[in-house]
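Engineer: Let's see this in three dimensions:
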Amino acid sequence: MVQGTHLRARRMSATRPLDVAIIGAGFAGIGTAIRLRQKGITDFVIFERGTEVGGTWRDNTYPGAACDIPSRLYSYSFAPNPDWSHTYSGSQEILDYIESMVGEFGLRGRIRFGHNVSGLVFDQADGLWDIALEGRETVRARTVVLASGPLSNAGFPRIPGIEDYQGHKIHSARWDHDYDFTGKRVAVVGTGASAVQIVPELVRQAAAVKVFQRTPGWVLPRLNRPTSPRTMQIYRQLPITQSIARQGWFWGHESVALGVVWNTPLTRVVESVAKLHLRTQVRDPWLRRQLTPGFRAGCKRLLMTSDYYPALQRDNCTLVTWPIARLSEHGIRTAEGIEHRFDCIVFATGFDVSKTGSPIPVTGRDGRVLADEWNKGAYAYKSVAVAGYPNMFLTFGPNSGPGHNSALVYMEAQIDYLTDAIGMILHQNLRTLEVRRDKQDRYNERLQQRLTATTWNSGCRSWYLTEDGFNATMFPGFGTQYVRQLAAVDTDDYLLTPADTESVIGTGDHAVAPFG
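Structural biologist: Below you'll find the predicted structure:
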């Protein structure tokens, strides 16, 4: 299929290629488009498989959906929003913010909705990317930005008997708003970040809710205060005040790294706050024991909620800690042999994060396949570039997860870096810009060594790790360190091929030979 796509693209070679193709119209794709435009690069198109912008926040519309990072920090510094209604905003308000950026920066005409990218192939002869689109003609581009994100593909978990269940199934990322929970018996599978937001909403509607917990998490209180009209007015009239507030939130979260990224005395402080929160909200000692984690804070994602524990203690809610053996025709069978019957099962089981493989088929230089190279764990250079895949850049790529701070701080640094690299390709008329293999290898060797000292690699199982325990997800340091490493594009890290020659400028094992 890839070969056929490649040949079709060659037949279209007379069509002038795009300067930049952006895949995905979520936070990353929209942010990339804004920064490209601000830097004078305007020949770009965003390919979006859906019918609207928003990515994760378009898809996650379950009851109670919200961000657990303060809104002032979960937004771009180059597109501030003075009108956040609360400290932590709900999904609809975040989606409104993304849509407002599209309007403010005139991006609507640059987005191709209903364009599902099914594969990428690098054409070495022309130095271009062939972009296969499902049911459409192939498009060519000088550079590609994979901005589809790690939380874009949701699916039901692999539980035996899941196809046997005859009741209603709902995934948290594909919510069924037409289903009426009134009077229903409902199961919630999962107790992660989505589940702790869903459960309080469901117990208000359903006749009975059973929450199936595999592992309890560390839960911290979430104090969500409304923003006063006076504060909004100040932010609008004096934008510097909002920037100062954003910096305050950033440094507050940055300090949390000392307690959750590494196992330090501050980790005990975080755990003490979580235990006090648990003791304050849960009276029953046995339930408290069931809800107390057996791993260090930070090893799994911290949960931010003040509503989850009270919801579990409602008369119509039950916590089930027996492992799920299988699904049956009428419900869930647990390991001790009991069948729990339900009208509906809600799966709050997260996303298929690309820790191995790639979200779409990608074929690079010399016919290499990204999914094959990542089959034991994804890796990249500073999360944004991969050797062997010239002129292709990632947002929120491997090892760019913060764990303690806003993902958008990290993403903004990536966007500034990759748009500078794209600017270098276009303005210097480079045929290819490719990260050096030796630089990439040394970077990842040091990174994996640093990860061994973090809480994420301390023994618990989480979605951060592959089945073999390889951490392809998190960055082992402060946000300031991550941002600093992306402050500038160092050409010594890359192989540069001018457009009018096949000779390579640079050093390294394969730098002396031309591409082609």
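
Engineer: contacts, neighbours, all on C-alpha from now
Structural biologist: OK.

Engineer: For the stretch 201-350 of the chain, just list every one of the helices.
Structural biologist: With DSSP state H, counting those that start in this stretch as the criterion, the stretch 201-350 of the chain has helices at 229-237, 239-260, 265-281, 285-290, 308-312.

Engineer: so which of those helices is the most packed in?
Structural biologist: Neighbour counts (mean count of other C-alpha atoms under 10 Å) averaged over each of the helices of the stretch 201-350 of the chain peak at helix 308-312, with a mean of 19.

Engineer: Report all helices and strands that that helix contacts.
Structural biologist: Judged by 3 or more C-alpha pairs under 8 Å, 6 or more residues apart in numbering; DSSP states H and E, helix 308-312 is in contact with helix 195-202, helix 265-281, strand 317-320.

Engineer: Quick check: which of the helices of the stretch 201-350 of the chain is nearest to residue 31?
Structural biologist: helix 239-260 (17.8 Å; C-alpha to C-alpha).

Engineer: Also compute the angle for that closest one relative to helix 265-281, please.
Structural biologist: 100 degrees (axes from the mean of the first three to the mean of the last three C-alpha atoms, to 10 degrees).

Engineer: Name the surrounding residues that touch stretch 245-255.
Structural biologist: Stretch 245-255 has contacts (C-alpha atoms under 8 Å, 6 or more residues apart in numbering) with 70, 72-73, 404-406, 478-479.

Engineer: Also this sequence, please, to line up against the first:
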Amino acid sequence: MSVGNRGAEPSIAVVGSGFSGIGLAIGLREAGFTAFTVFEKAEGVGGVWRDNTYPGAACDAPSHLYSYSFEPKPDWSRRFAEQPEILDYLRHCAVKYGILPHIRFGTEVVQAEYLPGSGRWSLHTADGERHEFDMLVAACGQLSNPAVPSLPGRDAFTGTAFHSARWDHDHDLRGERIAVVGNGASAVQFVPLIARDAAELTIFQIETHWISRKPDRVYPRWRHALNRRVPLAQKLSRLGVFLWFELLLNPALIAPRGRALLSAHIRAMCRFALRSVRDRGLRDRLRPRYEPGCKRILTSSEYYATLNRPNVRVVDSPITEMTPDGLRTADGEHHPVDTVIWATGFRSQDFVAPMRVVGLHGQELNAAWKDGARAYLGMAVTGFPNFFLMYGPNTNVGSGSIVHMLESQAAYIVQAARLLADGVKSLEVRADVLDEFDAAAQRRLSTSVWNRGGCDSWYLDGDRRNTNNWPGSMTGYRRRTRRLDPSDYRLERRHRSPSPT
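Structural biologist: A predicted model of the protein is given here:
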């Protein structure tokens, strides 16, 4: 489909080249747009799958669903693809769909400022350059900025320390005393691999998690051949996984009804996995006291077994300070270590960090979000015309594939670009539309397991407002974003006065 009848084609800036940025770039190009630029601070595409290269890094959503619907990969090596294969897939998509010429690698956008007179965005890069665009899209993702706790004495530590998302592959861990701070999604993947060669490995457990066995398997060659010769086979596999999330798991996370049965099923699976820990006392310390699904349910078939190793131990007492040669915990014990690996997740509320975004009347986006991040359909914010987010507030899925959500957002943003191509100077979501959407979303989230399950998680901000999760199904989000309704926006046409709101 072409852009259609228009005057000047709008120029579009996309910040980030992960699944969000590449997917949008493909959507724009397929729609006939050519005046778009993807700004990428690194030297390659891939986003979180480029940055997270820790041992064992893999996706916990099945490969056939965790990929673009328009670009199936018939030869996924296994049911849950590992980081190198997912990164290769993204590189393949960028090459196949002609996106690479549109990407400016090694260019970090540090500030973006809206210019009301022209209806354009002024972008400032770290190297001192300035660029103007008609539309700005932040495709930075929710899991791009590592979180490292500010502990007393951190600068005094004389050993090696790095975050799991910035893995130091030049540092040899063999024979070392290693501290892993955190026990979440990344830790359960890399701990079993590094424990084999460590002299001592101490896991500082921040919170307990529900962990089930990972139903992973290698796909045989005949499956690859079948997928190529009979594409419907792969589509049916994708559909089956999609329906499992949509019809069974997702409703139980969001709606109170029916949650008890699924909760019992998940508890049984996770407790079965936990039985592989031989120490009864440790089993009790690992068992969560909150409802399954309140936090992300983790999957690993090796983590619990690793805790049986004589060189591995789990510490529950909180870390109070770092010393030159170790960590001290609240119980007064000092733990000598050579290397600290921060498995402490990401600053999930920083949807555009470290970019500074300034909209109408000099208002910064962070100031607009002082009471919690919110955006209409997770994409549009009042006071910030011609600006859209991908994987923004309340678009994370507690079960399913974020790629499905990103495809929905890309299609919606392409419609916004068409409005600019048809003579619209600026479009700004109406305040009442955003307020109504946000209130409805928070009402529905208030009864979800994420808000009522008895835990603290990265889904909630400091005021326990759920700023991350979508309060519905993937299908429901696709339906809500299928058509951009111009009446939801305050439109200003070129050489015309603003439309009534």
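
Engineer: hang on, the earlier thing: can I get the helices and strands packed on helix 308-312 of structure 1 in JSON lines including distance to residue 368 of structure 1?
Structural biologist: What follows is these, written out as JSON lines (distance: least, C-alpha to C-alpha, whole Å):
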{"stretch": "helix 195-202", "distance to residue 368 of structure 1": "39"}
{"stretch": "helix 265-281", "distance to residue 368 of structure 1": "43"}
{"stretch": "strand 317-320", "distance to residue 368 of structure 1": "47"}
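
Engineer: how about the ones you listed, which one is nearest residue 491 of structure 1?
Structural biologist: Between these, helix 265-281 lies closest to residue 491 of structure 1; by C-alpha to C-alpha that is 39.5 Å.

Engineer: thinking again about what came up before, can you redo the helices of the stretch 201-350 of structure 1 as TSV with distance to residue 78 of structure 1?
Structural biologist: Shown next, in TSV, are these (distance: least, C-alpha to C-alpha, whole Å):
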stretch	distance to residue 78 of structure 1
helix 229-237	14
helix 239-260	10
helix 265-281	32
helix 285-290	44
helix 308-312	35
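
Engineer: Go through these and name the closest to residue 389 of structure 1.
Structural biologist: Of all those, helix 239-260 sits nearest to residue 389 of structure 1, with 32.9 Å by C-alpha to C-alpha.

Engineer: now the angle from that closest one to helix 229-237?
Structural biologist: 110 degrees.

Engineer: how many other residues sit next to residue 218 of structure 2?
Structural biologist: 11 (other C-alpha atoms under 10 Å).

Engineer: Excluding chain neighbours, what is closest to it?
Structural biologist: Nearest non-adjacent residue to residue 218 of structure 2, counting by C-alpha to C-alpha, 6 or more residues apart in numbering: residue 78, 4.2 Å away.

Engineer: Would you mind confirming that that neighbour makes contact with residue 217?
Structural biologist: Yes - in this structure residue 78 of structure 2 lies within contact range of residue 217 using C-alpha atoms under 8 Å: 5.6 Å.

Engineer: And those two? Which one has more around it.
Structural biologist: residue 78 (16 against 11).

Engineer: OK, contacts around the more buried one?
Structural biologist: Residues counted as contacts of residue 78 of structure 2 (C-alpha under 8 Å, 6+ apart) are 63, 216-219.

Engineer: Residue 216 of structure 2 too?
Structural biologist: Counting by C-alpha under 8 Å, 6+ apart, residue 216 of structure 2 touches 78-80.

Engineer: just the strands in the stretch 351-500 of structure 2 please.
Structural biologist: Secondary structure of the stretch 351-500 of structure 2 (DSSP state E, counting those that start in this stretch): strands at 356-358, 387-389, 424-429, 489-493.

Engineer: tell me how far the first one is from the chain's mean position?
Structural biologist: Offset of strand 356-358 of structure 2 from its chain centre (C-alpha atoms, centre = their mean, to the nearest Å): 21 Å.

Engineer: What span of structure 1 is it aligned with?
Structural biologist: Under TM-score structural alignment, strand 356-358 of structure 2 corresponds to residues 361-363 of structure 1.

Engineer: just the last one next, same as before
Structural biologist: Equivalent residues of strand 489-493 of structure 2 are located at 494-498 in structure 1, counting by TM-score structural alignment.

Engineer: Contacts for that stretch next, please.
Structural biologist: With contact meaning C-alpha under 8 Å, 6+ apart, stretch 494-498 of structure 1 is reached by 428-436, 503-507, 511.

Engineer: would you list every one of the helices in the stretch 351-500 of structure 1?
Structural biologist: Going by DSSP H, counting those that start in this stretch, the stretch 351-500 of structure 1 shows helices at 370-373, 407-427, 437-451, 479-485.

Engineer: Hey, what's the angle from the second one to strand 430-435? Just curious.
Structural biologist: What it means is helix 407-427 of structure 1. Angle of helix 407-427 of structure 1 versus strand 430-435, following the same axes, to 10 degrees, is 140 degrees.

Engineer: Keep only those of the contacts of residue 78 of structure 2 that are in strands.
Structural biologist: The strands in this structure, assigned by DSSP state E, contain none of those.

Engineer: Dump the residues you listed to JSON lines, plus distance to residue 302 of structure 2.
Structural biologist: Below are those laid out as JSON lines (distance: C-alpha to C-alpha, whole Å):
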{"residue": "63", "distance to residue 302 of structure 2": "20"}
{"residue": "216", "distance to residue 302 of structure 2": "12"}
{"residue": "217", "distance to residue 302 of structure 2": "14"}
{"residue": "218", "distance to residue 302 of structure 2": "16"}
{"residue": "219", "distance to residue 302 of structure 2": "20"}
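
Engineer: out of these, which one sits closest to residue 416 of structure 2?
Structural biologist: residue 63 (30.4 Å).
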